[in-house]
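Peer 1: Predicted structure and sequence below. I'll ask about it afterward.
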Amino acid sequence: MKFIRGALLCAVLALPVQTHAQETINLTVASSHPTVVPWVGMIQTHFMAKTDEILAGEGNYKIEWNEAFGGQLYKANATLTSVEEGITDVGWVFSFLEQAKLPLSQGSSNAPFATSNPPLLLKVMEDLIENNEAFKNEWEQHNLKVLGLTATDLYDFYLKEPISGIEDLDGRKISAPGVLGNWLRGTGANAVDGSLPTYYTDVQTGVSDGVLSLALGALPIKLYEVAPYIARFDGGAVFSGAVAINRDTWDGLPEEVQNAMIEAGKYYTESHGKDLVERHEFALNKMVELGATIIEMPDGETAKWVNLLPDIAGEWAGPLEERGIPADAFLAAYMEGLRAAGASPVRDWDK
């Protein structure tokens, strides 16, 4: 009898164990910029990796990422429409070049030098995109869901020839992306529309005499080779865009995957902010090692630059208000958010 019971037990144990099959989800992730640009590379190393890590812990879903970084699917002028139309499922949207479609997203760029603290800026913008209905709807009306935010490190001028102060830019052609061309008004410089993928060639071919750019973008594209003089102003950080997912794709994902991506997006935003601070000085020092020369500006020169500018915040907000877009309220919420978090803007653009 014991033999029979033992045989039955062995037979039961020998039966195949029924396991729940892990479902694979195929998603395309893309960008206009290459992964050597830090915030794009961090889509791989932080957003995607964190999503994968969270899902692996649950064991129910796995994402098969089809990667198309560095302009394989679209260029810098099509980052919004490419996510909106599903050319990519996930992508970095470069808000600087979307002034017409993302007007409120230009607020920080039209209120320059409000903060030189990227993590603080990102925290304020994260709160706004979650709680300011106008800002949230501005993004969601384009058939996408925002997952993570990006900002810039600090802006300086990368030039063919040195300057001793802001007034020396008078008459020079300076490349800058979209709305940042406004920062040159009052200086006498002529803005040339451009972005990181075009800067090197712009300067090399004489399209421009230099670039208004950030260290973390200038280093990987080797801008210092053609514009070796870095006039250091430590211009304030601004909001630059978002990692977003096509809304139709999003709605088709299981809730577990959505939650993983939301958590990964917050991790990406926080890590990106810290990275901006840590890498800024490193990038400047590295460019000096590679042959660049940093020109420290005299005390008060940054404030002098800011005060040369017209009321670009008011000029930006006025036409939007006429169209029924609450730019004044958004600007006030942005500036108040910064001040409440401890920032001391060089100029109170909302007042």
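Peer 2: Structure's in. What do you need?

Peer 1: going forward, measure contacts between C-alpha atoms and count neighbours the same way
Peer 2: Noted.

Peer 1: Report the secondary structure state of the nearest residue to Thr152 once chain neighbours are set aside.
Peer 2: Closest residue to Thr152 apart from its sequence neighbours, by Cα to Cα, 6 or more residues apart in numbering: Ala237 at 5.2 Å. Under DSSP: H, G, I helix; E, B strand; the rest coil, the three-state class of Ala237 is coil.

Peer 1: Contact partners for Ala237?
Peer 2: 112-118, 121, 151-155 (Cα atoms under 8 Å, 6 or more residues apart in numbering).

Peer 1: The spatially most central residue of the chain and Ser31, how far apart?
Peer 2: By Cα atoms, centre = their mean, the chain has its centre lying nearest to Thr150, at 2.7 Å. Noted for Thr150: a distance of 13 Å to Ser31, by Cα to Cα, to the nearest Å.

Peer 1: got it, and Pro119?
Peer 2: The value you get for Pro119 to Ser31, if Cα to Cα is used, is 23 Å.

Peer 1: again with Lys75
Peer 2: Distance, Lys75 to Ser31, by Cα to Cα: 8 Å.

Peer 1: Of these two, which one has the most company?
Peer 2: Ser31 (29 against 14; other Cα atoms under 10 Å).

Peer 1: Which residue is the nearest non-sequential neighbour of that one?
Peer 2: With Cα to Cα, 6+ apart, the residue lying closest to Ser31 is Phe69, at 4.7 Å.

Peer 1: And for the one you found, the neighbour number?
Peer 2: When neighbours are counted by other Cα under 10 Å, Phe69 comes out with 22.

Peer 1: wait, doesn't Ala317 sit right on Ala327?
Peer 2: Yes: here Ala317 reaches Ala327: they are 5.0 Å apart, a contact under Cα atoms under 8 Å.

Peer 1: neighbour count winner among the two?
Peer 2: Between Ala317 and Ala327, counted using other Cα under 10 Å, Ala327 has the larger neighbour count: 26 against 23.

Peer 1: residues contacting Leu128?
Peer 2: Counting by Cα under 8 Å, 6+ apart, Leu128 has contacts 135-136, 333-334.

Peer 1: out of those residues, who's nearest Ile262?
Peer 2: Lys136 (15.3 Å; Cα to Cα).

Peer 1: Return the distance of that closest one relative to Asn26.
Peer 2: 27 Å.

Peer 1: and the comparison structure, right after this:
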Amino acid sequence: MIARRGFTAVCLSLPLMALSSLAHADTISLRMGSGHPIGLLAYTETAHKWFAPELKKRIEERTEHKVKIQELHAGQVAKVTEVLEATRDGLLDIGFISLIFEPSNGFLQTFSLFLPFGSPDAEVVTKAAQATFAEFPEMKDVFEKQHNQVYLGGSCLANYGLGTNFAWEKFADLEGHKIAGAGTNLDWIVKATPVASNLNEAYQSIQSGVYEGYVSASTWWKAFKLNEVAPYFTKADFGAQYVNAVTINKQKWDRLPKEVQDILKEMGEEWAGVTAEVCKRNDASGLEQLKALKVDVREISDEARKEWATALKDFPQRMATDAASRGLSGAKVMNFYMTKLEELGHKWPYRYEVK
């Protein structure tokens, strides 16, 4: 009995020893990653080029700790649909999550998608979205309460447009054509026939006639070589979208010294602005690169944009009602965000009413 009690006591003490040793360790090891490849999207570009090296730099300059970071992107640990769960379970210490692929767990956090034709300026969207998250902290807290991770910050994707294998000018010109999208933005497709797909399938699908266009940012059109099969890209200005998050596993967080936690908090907050700069730059350069590839790049008229937005006038309310059915404050969040964008200078082509 004495030996058994002694063994039990040692086992029980091991987690406490681990907690103590990590908090005072000379080297902190962090595994961070995402489901997308580095550089394909702005949020993974900044995760790799800014977040990882800057985190190491700040911790080592401002504390006595050293940092060892292992980056695990492009599905090495988790596919785009699995990053939230991988961070929850500790397979990743820090996860860069595309919440588009979390339609249930990240439903309200993708509120910008519920309001198409928001600002095309990623920096404006980021400011408005950060203010919205600050106003409704439950959108952050849910990560810890339900998913065993601490929300550090969010970031955007670049302004969405529409690439096609046919020319069009008026909203009515889309009628009879098949246009693809992914997730919530599939609901933006009206007049045309919507087709659920993803960018990995787009080249072959357009080439074989499964569909004739795809809702996409300009940089992705080049990255996936879609210009080869669809040489038309329209700057529709569906808007930049605040749909990414960076989180840290709760057990890992609890083991870190407070000074390191503070650095992670400030990094998470700053990551949004850094990524917004990249999104804005990519949006402009993407259009120029497509022009250099002889893609017919055009911008729809204000009239066509207003007509499209008006055709979507019931969509935001439908999403708010869906949020309410989940016990979420969708209408309040969406109205706050719309007003905040307006305060920052955005003019909606159609001002949605959400109750």
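Peer 2: Perfect, thanks for sending it. Keep in mind that this is a model prediction, so the values were computed, not measured.

Peer 1: Could I get the full set of helices for structure 2?
Peer 2: For structure 2, applying DSSP state H gives helices covering 2-23, 42-46, 52-62, 83-89, 122-135, 138-147, 199-208, 218-223, 250-255, 258-292, 302-311, 315-325, 330-343.

Peer 1: with structure 1 superposed, average distance for the fourth one?
Peer 2: Read that as helix 83-89 of structure 2. On superposition with structure 1, the mean distance recorded for helix 83-89 of structure 2 (mean Cα distance after the TM-score superposition for structure 1) is 2.1 Å.

Peer 1: How about the third one?
Peer 2: Averaged over the aligned pairs, helix 52-62 of structure 2 sits 1.4 Å from structure 1 after superposition, using mean Cα distance after the TM-score superposition for structure 1.

Peer 1: Can you spell out the matching residue range in structure 1 for that helix?
Peer 2: Alignment of helix 52-62 of structure 2 against structure 1: residues 48-58, by TM-score structural alignment.

Peer 1: One more: the fourth one?
Peer 2: Structural correspondence for helix 83-89 of structure 2: residues 79-85 of structure 1, per TM-score structural alignment.

Peer 1: Can you point out the buried residues in that stretch?
Peer 2: Within stretch 79-85 of structure 1, the residues that count as buried by 16 or more other Cα atoms under 10 Å are 79-84.

Peer 1: For Ile166 of structure 1, state which of those residues is nearest.
Peer 2: Checking those against Ile166 of structure 1 with Cα to Cα, the nearest one is Thr79 at 32.7 Å.

Peer 1: okay, now the nearest residue to the closest one once chain neighbours are set aside: neighbour count?
Peer 2: Distances taken as Cα to Cα, 6+ apart place Val93 nearest to Thr79 of structure 1, at 4.9 Å, with adjacent residues excluded. Using other Cα under 10 Å, Val93 of structure 1 is surrounded by 29 other residues.

Peer 1: What of Leu341 of structure 2?
Peer 2: So Leu341 of structure 2, with other Cα under 10 Å, has 21 neighbours.

Peer 1: how much space is there between the equivalent of it over in structure 1 and Val12 of structure 1?
Peer 2: Aligned against structure 1 by TM-score structural alignment, Leu341 of structure 2 finds its counterpart in Leu338. Applying Cα to Cα, the value for Leu338 of structure 1 to Val12 of structure 1 is 66 Å.

Peer 1: Same check on Gln44 of structure 1?
Peer 2: 45 Å.

Peer 1: Please say which of the two ends up with more neighbours.
Peer 2: More crowded of Gln44 of structure 1 and Val12, by other Cα under 10 Å: Gln44, with 17 against 10.

Peer 1: Contact partners for Val124 of structure 2?
Peer 2: 341, 344.

Peer 1: what do we get in structure 1 for it?
Peer 2: Superposed on structure 1 with TM-score structural alignment, Val124 of structure 2 falls opposite Leu120.

Peer 1: again with Trp253 of structure 2
Peer 2: So, by TM-score structural alignment, Trp253 of structure 2 is matched to Trp250.

Peer 1: got it, and Val297 of structure 2?
Peer 2: In structure 1, Val297 of structure 2 lands on Ile294 (TM-score structural alignment).

Peer 1: do the same with Phe136 of structure 2
Peer 2: Match for Phe136 of structure 2 (TM-score structural alignment): Asn132.

Peer 1: how many neighbours does the closest residue to that match other than its chain neighbours have?
Peer 2: In space, and not counting its chain neighbours, Asn132 of structure 1 is closest to Phe330: 8.0 Å by Cα to Cα, 6+ apart. The local packing of Phe330 of structure 1 (other Cα under 10 Å) involves 21 other residues.

Peer 1: how near is Leu73 of structure 1 to Ser32 of structure 1?
Peer 2: Distance, Leu73 of structure 1 to Ser32 of structure 1, using Cα to Cα: 8 Å.

Peer 1: of the two, who's got more company?
Peer 2: Ser32 (24 against 17).

Peer 1: Excluding chain neighbours, give the residue nearest to the corresponding residue of structure 2 for the more buried one in space.
Peer 2: If you follow Ser32 of structure 1 across to structure 2 using TM-score structural alignment, you land on Gly35. Sequence neighbours aside, Val80 is the residue nearest to Gly35 of structure 2 in space, at 3.9 Å (criterion: Cα to Cα, 6+ apart).

Peer 1: same deal with Arg247 of structure 1?
Peer 2: Leu144 (4.3 Å).

Peer 1: ok, the one you found - contacts?
Peer 2: Counting by Cα under 8 Å, 6+ apart, Leu144 of structure 1 has contacts 83-84, 244-248.
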